[in-house]
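[1] Sequence unavailable; structure follows:
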């Protein structure tokens, strides 16, 4: 029913959700190739014996760490033989450093084709409270009421405001919102999920090395997306919901 309301700039429908992204810093520093244990014989029978002991078709063998003197974390190392020959096996290294996790809060107003993103280093109740305060005091300070749609997380409640702010300020902010929680296991009903999916495909398809480059990438995507005034054509109506989500609707006898 919330999504079927006509557009009202003084009572906007705003969807909020969050996601995270692993920061990946790639290092192109391959190690020296090394032969599997036992592969020392140049004879055909010796090679077959080493092949059977190595068993490269097993996932545990393919992902077995290789000896390397460099003090760099090696991830997903793969060793494979190049063919029926006695040559030493080749190796493909995917070498990177995990550089922390960045979180993105998506604030989407689907009927207006507007969205805002906030990058943080965590997504606790305090972070969510700060996002709500920014939404109320900066993005929609001239509105009468903000129709807020969030998924069913434990931090997505007015209680987060009382954890972050004094009671008077928390109550003021809580009254600025008309709260609508989507059903449990129904996060796809939050239209902010659609915006997050678009963001992941267009801006986060490649690894980013650090938080600063992540912020720049997200900001550039947000600005370009808002310039396009891209809206969401929501076609899931109440009648469809009563059929697909029949277990959530009471039966009146």
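    Cool, the structure landed. Because the structure is predicted, anything quoted here is derived from the model rather than measured.

[2] When you work out contacts or count neighbours from here on, use the C-alpha atoms and nothing else.
    Will do.

[3] Could you check how far residue 125 is from residue 14?
    Note on residue 125: its distance to residue 14, by CA to CA, to the nearest Å, is 19 Å.

[4] What of residue 240?
    Taking CA to CA, one finds residue 240 at 22 Å from residue 14.

[5] what about these two, which has more around it?
    Shown here are residue 240 and residue 14; by other CA atoms under 10 Å, residue 14 has more neighbours (25 against 11).

[6] For the protein, which segments are assigned as helices?
    Remark: helices assigned in the chain by DSSP state H are 44-54, 59-62, 125-134, 159-164, 167-175, 192-202, 211-227, 238-244.

[7] Tell me which of the ones you listed sits nearest to residue 112.
    helix 211-227 (9.8 Å; CA to CA).

[8] And that closest one, what's buried?
    Using 16 or more other CA atoms under 10 Å as the test for burial, helix 211-227 gives 211, 214, 215, 218, 219, 221, 222, 225.

[9] Ok, stretch 122-141 next?
    Quick answer for stretch 122-141 (16+ other CA under 10 Å): 123, 125, 126, 127, 128, 129, 131, 132, 133, 135, 136, 140.

[10] And here is the other one:
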């Protein structure tokens, strides 16, 4: 059982309760529950050659790295069906988000008339 702090925003709590109610509903193939999230990711490379492991000694790594840019990882999952899809894009913009939603609806769930999509409340979704 979740306990909400009185300091939390009432609108946030109401939305969270809606999501928790949705998660408790039984599996419905005709109206799947899809969870979507995205994560920015930093691409790194080693600045120095790794020192190989030796018997009884762990591999040694230097903390220095070379930044090779960034990307954004989009993840869709239908937990009750065991389905997931991951896509990587150079950026995380509204256009990128829209392309991923389009693929979800037109490629992965083209035969489904209704999906219930659970997302966080980031600005790219508005």
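    That came through, no problem. What you see is a predicted model; the values in this text were computed from it and never measured.

[11] After superposition, what is the TM-score?
    Scored against TM-score structural alignment, normalised by the length of the second structure, the superposed chains reach a TM-score of 0.69; 95 aligned residues with a CA RMSD of 1.7 Å.

[12] what's the most distant pair in the buried residues of stretch 122-141 of the first structure?
    Taking CA to CA, no two of those sit farther apart than 123 and 140, at 21.8 Å.

[13] Return the distance of residue 164 of the first structure relative to residue 44 of the first structure.
    Applying CA to CA to residue 164 of the first structure and residue 44 of the first structure gives a distance of 71 Å.

[14] And these two? Which one has more around it.
    Comparing residue 164 of the first structure with residue 44 by other CA under 10 Å, the one with more neighbours is residue 164, at 16 against 12.

[15] And the more buried one? What does it align with in the second structure?
    The alignment leaves residue 164 of the first structure without a partner in the second structure, by TM-score structural alignment.

[16] and the aligned residue in the first structure for residue 78 of the second structure, what does it touch?
    Using TM-score structural alignment, the partner of residue 78 of the second structure in the first structure is residue 109. Contacts here follow CA atoms under 8 Å, 6 or more residues apart in numbering; on that basis residue 109 of the first structure touches 12, 13, 14, 15, 115.

[17] Between those, identify the one with the most neighbours.
    residue 14 (25 neighbours).

[18] measure whichever residue in the second structure pairs up with that one to residue 66 of the second structure for me?
    In the second structure, the residue paired with residue 14 of the first structure according to TM-score structural alignment is residue 34. Residue 34 of the second structure sits 36 Å away from residue 66 of the second structure, going by CA to CA.

[19] go on, residue 41 of the second structure?
    14 Å.

[20] More neighbours: these two, which one.
    When neighbours are counted by other CA under 10 Å, residue 41 comes out ahead of the other of residue 41 of the second structure and residue 66, with 14 against 11.

[21] Quick one: residues contacting residue 97 of the second structure.
    124, 125.

[22] Need the counterpart of it in the first structure.
    With TM-score structural alignment as the criterion, residue 97 of the second structure matches residue 128.

[23] quick one, strands of the first structure?
    13-26, 74-80, 90-109, 114-120, 146-150, 177-181 (DSSP state E).

[24] Can you tell me which of the ones you listed is most buried?
    Using mean count of other CA atoms under 10 Å, the stretch among these with the largest mean neighbour count is strand 146-150, at a mean of 21.

[25] Dump the strands of the first structure to CSV, plus distance to residue 192 of the first structure.
    Shown next, in CSV, are these (distance: least, CA to CA, whole Å):
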stretch, distance to residue 192 of the first structure
strand 13-26, 5
strand 74-80, 33
strand 90-109, 6
strand 114-120, 9
strand 146-150, 8
strand 177-181, 13
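
[26] between the ones you listed, which gets nearest to residue 7 of the first structure?
    Across these, closest to residue 7 of the first structure is strand 13-26 (CA to CA), at 8.0 Å.

[27] Superpose on the second structure and give me the mean offset of that closest one.
    Compared with the second structure after fitting, strand 13-26 of the first structure deviates on average by 0.8 Å (mean CA distance after the TM-score superposition for the first structure).

[28] just the angle between that strand and helix 125-134, please?
    130 degrees (axes from the mean of the first three to the mean of the last three CA atoms, to 10 degrees).

[29] I appreciate the help and will end here.
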